[in-house]
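Colleague: take this sequence and fold it.
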Amino acid sequence: MSTTAPQTRSVIVEREIAHPPEKLWRALTQPHLIAEWLMRNDFVPNLGHRFKLHGDWGGVLDCEVLAIEPNRTLSYTWDFAHDDPAFDMKSVVTFTLTPTPKGTLLRMEQAGFRPEQKQAFGGARAGWQEFFGKLEELLARAE
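Modeller: A predicted model of the protein is given here:
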């Protein structure tokens, strides 16, 4: 009998943003800026740092920095413990910044959605679009 790991799905959002990677990096790694576009947090840009993201809905995500390469890559766990296993979430969020002639291509991948987590997957797809919209508004204000 073979044991294969259950397939997981990813939410991927890519957006070209008319700002240099350094400016985008600050918005991804400075706690007061993260709070403006994502969630309240106690983030520190250090490998292995454990932090929490506090959602407006009252939920708390447990996170740990997995990879950090200034102005290029940021990856952290995105874990949400829930009483209902269908909503229990263990995933990894990875931001990749690629310079472009017009600014930066920002790619976000949230990997780890189990097949039965259709609601969480759909919520993340919509949620990340909203987060990216807030991120662009923040960057425009911070000219």
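Colleague: can we go C-alpha only for contacts and neighbour counts from here?
Modeller: OK.
Colleague: report the buried residues of the lengthiest helix in the chain.
Modeller: Across the chain, the longest stretch assigned as helix under DSSP state H is helix 118-141. Of the residues in helix 118-141, Ala120, Phe121, Ala124, Arg125, Trp128, Phe131, Phe132, Leu135, Glu136, Leu138, Leu139 count as buried by neighbour count, 16 or more other Cα atoms under 10 Å.
Colleague: where exactly do the helices run in this structure?
Modeller: Assigned by DSSP H, the helices in the chain fall at 21-29, 31-37, 118-141.
Colleague: to compare against the first, here's the next sequence to fold:
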Amino acid sequence: MTDPTTTIHVDQFLAHPPAKVWRVLTEPDLIARWLMPNDFAPVVGHRFTMRTQPRPGQGFDGWVHGEVREVDPPRRLRWAWRGGGLDTEVSWTLVPEGRGTRLFLEHSGFDPGDPLQQRTARLLDGGWRSHVWARLADALATCGPSV
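Modeller: Below is the predicted model of the structure:
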């Protein structure tokens, strides 16, 4: 049996400057390339939605409801992530490193006593670490130079 997960931590180096990584994390059309279609705006208090495939077995209807909680360009971004019984938070921290950026993801707020949330946390942990990072890297490679 594994220990309960309350927070997912991911640390990844990206060979792009923080300004470019920030663009991919905050521009709706670029977010759609690596995460989900959305109506995101990097404005504290902005409520947004993201849409993906429903997962009825996880109690997820395909909608993520978010609210921007912190915007500190190009260093920190934090938003609420609600959907499928979750009321969690996603934080991104960008740290310049050489000619690139060290990107830290923290997805927190999973209930350690809720089996459905624990199963969802394990699925999201795998997703954040694998295909989301690969799609994020592809978006960075194809989005053009930072402004």
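Colleague: circling back: which one of the buried residues of helix 118-141 of the first structure is nearest to Thr77 of the first structure?
Modeller: Ala124 (14.5 Å; Cα to Cα).
Colleague: does the closest one touch Val11 like I think?
Modeller: Yes - taking Cα atoms under 8 Å as the definition, Ala124 of the first structure is a contact partner of Val11 at 7.0 Å.
Colleague: against Leu25 of the second structure, how distant is Cys143 of the second structure?
Modeller: From Cys143 of the second structure across to Leu25 of the second structure, the span is 12 Å (Cα to Cα, to the nearest Å).
Colleague: higher neighbour count, these two?
Modeller: Using other Cα atoms under 10 Å as the criterion, Cys143 of the second structure and Leu25 rank with Leu25 on top: 22 against 13.
Colleague: residue in the first structure matching the more buried one?
Modeller: When the first structure is aligned by TM-score structural alignment, Leu25 of the second structure is paired with Leu28.
Colleague: what sits against the corresponding residue of the first structure for Pro42 of the second structure?
Modeller: Pro42 of the second structure maps onto Pro45 in the first structure, with residues paired by TM-score structural alignment. By Cα atoms under 8 Å, 6 or more residues apart in numbering, the contact set of Pro45 of the first structure is Thr29, Gln30, Val65, Ile68.
Colleague: and the residues you listed, which of them are in strands?
Modeller: Of these, the ones assigned to strands by DSSP state E are Val65, Ile68.
Colleague: quick one: the contacts of Pro45 of the first structure as a markdown table, columns for distance to Lys52 of the first structure too.
Modeller: Putting the contacts of Pro45 of the first structure into a markdown table (distance: Cα to Cα, whole Å) gives the following:
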| residue | distance to Lys52 of the first structure |
| --- | --- |
| Thr29 | 13 |
| Gln30 | 14 |
| Val65 | 11 |
| Ile68 | 17 |
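Colleague: pick the one among the contacts of Pro45 of the first structure closest to Thr77 of the first structure.
Modeller: Minimum distance to Thr77 of the first structure across the contacts of Pro45 of the first structure is 6.7 Å, recorded for Val65 (Cα to Cα).
Colleague: aligned partner of that closest one in the second structure?
Modeller: Checking TM-score structural alignment: Val65 of the first structure goes with Val68.
Colleague: any idea how far the closest residue to that match other than its chain neighbours lies from Pro17 of the second structure?
Modeller: Residue nearest to Val68 of the second structure in three dimensions, not counting chain neighbours: Trp79, with 4.3 Å by Cα to Cα, 6 or more residues apart in numbering. Going from Trp79 of the second structure to Pro17 of the second structure by Cα to Cα gives 22 Å.
Colleague: you'd agree Phe40 of the second structure is up against Thr26?
Modeller: Yes - using Cα under 8 Å, Phe40 of the second structure is in contact with Thr26, at 7.3 Å.
Colleague: so Trp79 and Pro17 of the second structure - more neighbours on which side?
Modeller: Trp79 (24 against 20).
Colleague: quick one: contacts for that one?
Modeller: Going by Cα under 8 Å, 6+ apart, Trp79 of the second structure touches Gly66, Glu67, Val68, Arg69, Glu70, Glu89, Val90, Ser91.
Colleague: same thing with Leu97 of the first structure?
Modeller: Applying Cα under 8 Å, 6+ apart to Leu97 of the first structure gives the contacts Pro21, Asn71, Arg72, Thr73, Thr104, Leu105, Leu106, Arg107.
Colleague: many thanks, we can stop here.
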